[in-house]
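Visitor: sequence plus the predicted model coming up.
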Amino acid sequence: MEIKKFKVGNYHAEVTAILGDSGVKFEAKPAVVICPGGSYMYVSKREAEPIAYDFLAQGYQVFILRYSTIGTMIEQEGRTAERDEMYRIASMVEPDKILGSEFPNPLIELALTMAHIRENIHEYNVDSDRIGVIGFSAGGHLAASLGVHWNQNWLQELTGKESRWVRPNFQVLGYPILDYDLNRVIANERGVGDPKFMSMAGRMVFGAEITDDTLDLATIKNHVSDQTPPAFIWHTGEDKLVYVKNALDFADALERKGVPWELHTFHKGDHGLSTASKITGKVNPHVQKWVPLMFEWLDELQ
């Protein structure tokens, strides 16, 4: 196994490549870019390496994107911060300060990561037609954003890359937040929303002011087309942070455009389960089944 790192974008995003066999003498492998969650405030460790290990075991080359957040900024300054401290720091951010987590910057970083992999397929021993994305929670929003926007002229202009270089061949989304406004409305209707947290999370994603155009672009179901890559989606009904309707609406949008999709909803299980195995500290034997189901789907897809 070989580990390499490289920077992407203009802020503090870093990619960790975890490779099996590499070099031109080996058969090219499929690859996946992992986008962990963390409310665009930090990058969850539970949704990074534990996911990477499963893909490595199946013969994939793996790239973990630690996109720009307050958390990655703190780490690059040589400091560490627990989640509660990051919440405290986030609540004190000046309105005009640019964090790098604001949409569409993480999307630019993900697109540049995809382009870098395709531009260096021989170094990484990757099959350029079998590169996908997997994301969880906010990382699911990031992965799905590339899925619907990869062929847009505005993204090409922002990245300086032709669309064909950044297209994901598949997308895997775990408990993704795909419609921020919908999620807010549901939370308010059920009386479970934390206004302070929701305001702070919105600041991480949209900056101090949310414009209608940006909110529309960040609402994934609005931009599904017949060019959106096939999707594997899973969610839990008991998730009280990101509601399952995010996944249901997205599957419906994919169906209406004729895009292949597979959706698994598990009744029990809270938010942030990752692989739901011992390595994550959140064990749920039933939900664990999403992992082999996903690999079966990927085998049939490719």
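Guide: Perfect, I can see it now. Numbers count the residues shown, from 1 in each chain.

Visitor: going by C-alpha atoms from here, please, whenever you check contacts or count neighbours.
Guide: OK.

Visitor: so Ile18 belongs to a helix, correct?
Guide: No. Using DSSP: H, G, I helix; E, B strand; the rest coil, the assignment for Ile18 is strand, not a helix.

Visitor: report the buried residues of the longest strand along the chain.
Guide: Ranked by residue count under DSSP state E, the longest strand found in the chain is strand 126-136. Going by neighbour count (16 or more other CA atoms under 10 Å), the buried part of strand 126-136 is Val126, Asp127, Ser128, Arg130, Ile131, Gly132, Val133, Ile134, Gly135, Phe136.

Visitor: try it against this one:
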Amino acid sequence: MKIQVRTLVLAGLTMVCGWRFSAGQAEMKAVATEPPKGFAEAIVLWPGGAPLARGTDEGDVPELFSYPAPGAGPHAAVIVMPGGGYNHLVMEKEGAVEARWLNERGVSAYVLEYRLFPKYLYPAPLLDGARAVRYVRANASKLGVKADAIGVWGFSAGGHMAGYLAAIHDAGKAAAGEAVERVSSRPDFAILSYARLTMSADVPRNGSMEDLIGPKPTQEIIDAIDPGKHVTKDASPSFIYSTGGDMSVDPLNASVFYEALKRAGVPVELHIFQLGPHGTGMAQTLKPELKELAVWPLLLENWMRQNGWISDGR
């Protein structure tokens, strides 16, 4: 991009340069996703229509599915971003399961349905992620959550989105007519599970995020979506989980992002397990030889307690 992506993309405006939709994309049907189970409310992120929308069908309308924490608030909140390669969404294993896990620990959760390939490409899905953070923060009082304890938790492609938001965000637009757009899109913390966090040619990769940036992206666009290139001291404190046996997202993604955060002075915790394939979720239903992975949710819980996002009373 010709101007700084940090300002351009997360301002929530339409694209100025880079990817543009073809007539064929505008005519194709958006990918619709079955909602996760057990949610309390479906929240449309842009009631007046999302930026870059190419229709009004279900897959054209990004939503949050809410899982309020029980008991008196305000609670910490986490926006869960399912994986699926930016072409589908794993709403149960990488969405509802985590939302219920968070609820059991006194944390409200919101599972994000973001827009998908082939009808939607960069930056539409990333705008949806930023809007989700803004929405929960702007409505914190109504939702019974803490405006300064709003995290993101992403898996695979959703982990890329979470890492992107951890690195690239803005303070909101003071002059915006809509209250949601006047608040920050910065997550207070990020949980990154087997996430694509670098586009460096030095890190082995399975594909080049074509379902987000298309088959022939410019180097400028590749750099624009690379979380590791945008880390500053303002990046979100992060918990990073990966496995050595992941053949889809090399665990070097985790170590590259860890190093970038560490160099910037951002609090970060990293766990890379020796074994385990891509897509382990919460690692509770794996083969016996992978039972070591069952501990990782406990490590995450301890990290959240240590930082005050799960209270000691839970």
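Guide: Ah, there it is. As the structure is a computational prediction, the values presented were derived from the model and not from experiment.

Visitor: just give the TM-score of the two.
Guide: After superposition, the two chains reach a TM-score of 0.77 (TM-score structural alignment, normalised by the length of the first structure), with 254 aligned residues with a CA RMSD of 2.5 Å.

Visitor: touching the longest strand of the first structure from outside, list them.
Guide: Residues from elsewhere that reach strand 126-136 of the first structure (CA atoms under 8 Å, 6 or more residues apart in numbering): 28-37, 47, 61, 114, 117-118, 121, 140-144, 168-176, 272, 274, 302.

Visitor: residue range for that strand in the second structure?
Guide: Strand 126-136 of the first structure corresponds to residues 145-155 of the second structure when matched by TM-score structural alignment.

Visitor: same question for stretch 224-236 of the first structure.
Guide: By TM-score structural alignment, stretch 224-236 of the first structure lines up with residues 231-243 in the second structure.

Visitor: for that stretch, measure first residue to last.
Guide: One end of stretch 231-243 of the second structure to the other measures 23 Å (CA to CA, to the nearest Å).

Visitor: and for stretch 200-216 of the second structure?
Guide: Length of stretch 200-216 of the second structure, first residue to last, CA to CA: 16 Å.

Visitor: who's in contact with the counterpart of Phe266 of the first structure in the second structure?
Guide: Alignment note: Phe266 of the first structure maps to Phe273 in the second structure; criterion TM-score structural alignment. Counting by CA under 8 Å, 6+ apart, Phe273 of the second structure makes contact with Ser242, Thr243, Gly244, Leu293.

Visitor: quick one: residues contacting Leu45 of the second structure.
Guide: By CA under 8 Å, 6+ apart, Leu45 of the second structure lies in contact with Val61, Pro62, Glu63, Leu64, Asp128, Arg131, Ala132, Tyr135.

Visitor: swap in 7 Å and give it another go.
Guide: Neighbouring residues of Leu45 of the second structure by CA atoms under 7 Å, 6 or more residues apart in numbering: Pro62, Glu63, Leu64, Arg131, Ala132.

Visitor: map the second one across to the first structure for me.
Guide: The equivalent of Glu63 of the second structure in the first structure is Glu14 (alignment by TM-score structural alignment).

Visitor: count of neighbours near its match?
Guide: By other CA atoms under 10 Å, the residues close to Glu14 of the first structure number 21.

Visitor: from Arg130 of the first structure, how far out is it?
Guide: Per CA to CA, Glu14 of the first structure is found 22 Å from Arg130 of the first structure.

Visitor: ok, Thr219 of the first structure next?
Guide: The value you get for Thr219 of the first structure to Arg130 of the first structure, if CA to CA is used, is 26 Å.

Visitor: could you do Gln76 of the first structure as well?
Guide: Distance of Gln76 of the first structure to Arg130 of the first structure, given as CA to CA: 31 Å.

Visitor: hey, where'd the strands end up in the stretch 1-150 of the first structure?
Guide: Ranges of strands in the stretch 1-150 of the first structure, per DSSP state E, counting those that start in this stretch, are 2-8, 13-19, 29-35, 61-66, 126-136.

Visitor: what's the closest non-adjacent residue to Thr275 of the first structure?
Guide: Residue nearest to Thr275 of the first structure in three dimensions, not counting chain neighbours: Gln288, with 5.8 Å by CA to CA, 6 or more residues apart in numbering.

Visitor: ok so, going back, between the buried residues of strand 126-136 of the first structure, which sits nearest Tyr53 of the first structure?
Guide: Nearest to Tyr53 of the first structure among the buried residues of strand 126-136 of the first structure is Ile134, at 13.4 Å by CA to CA.

Visitor: against Pro30 of the first structure, how distant is that closest one?
Guide: Here Ile134 of the first structure is placed at a distance of 13 Å from Pro30 of the first structure (CA to CA).

Visitor: and if you look at Glu255 of the first structure?
Guide: Distance check for Glu255 of the first structure against Pro30 of the first structure: by CA to CA, it reads 26 Å.

Visitor: looking at those two, which has the bigger crowd around it?
Guide: Applying other CA under 10 Å to Glu255 of the first structure and Pro30 shows that Pro30 carries more neighbours, namely 19 against 14.
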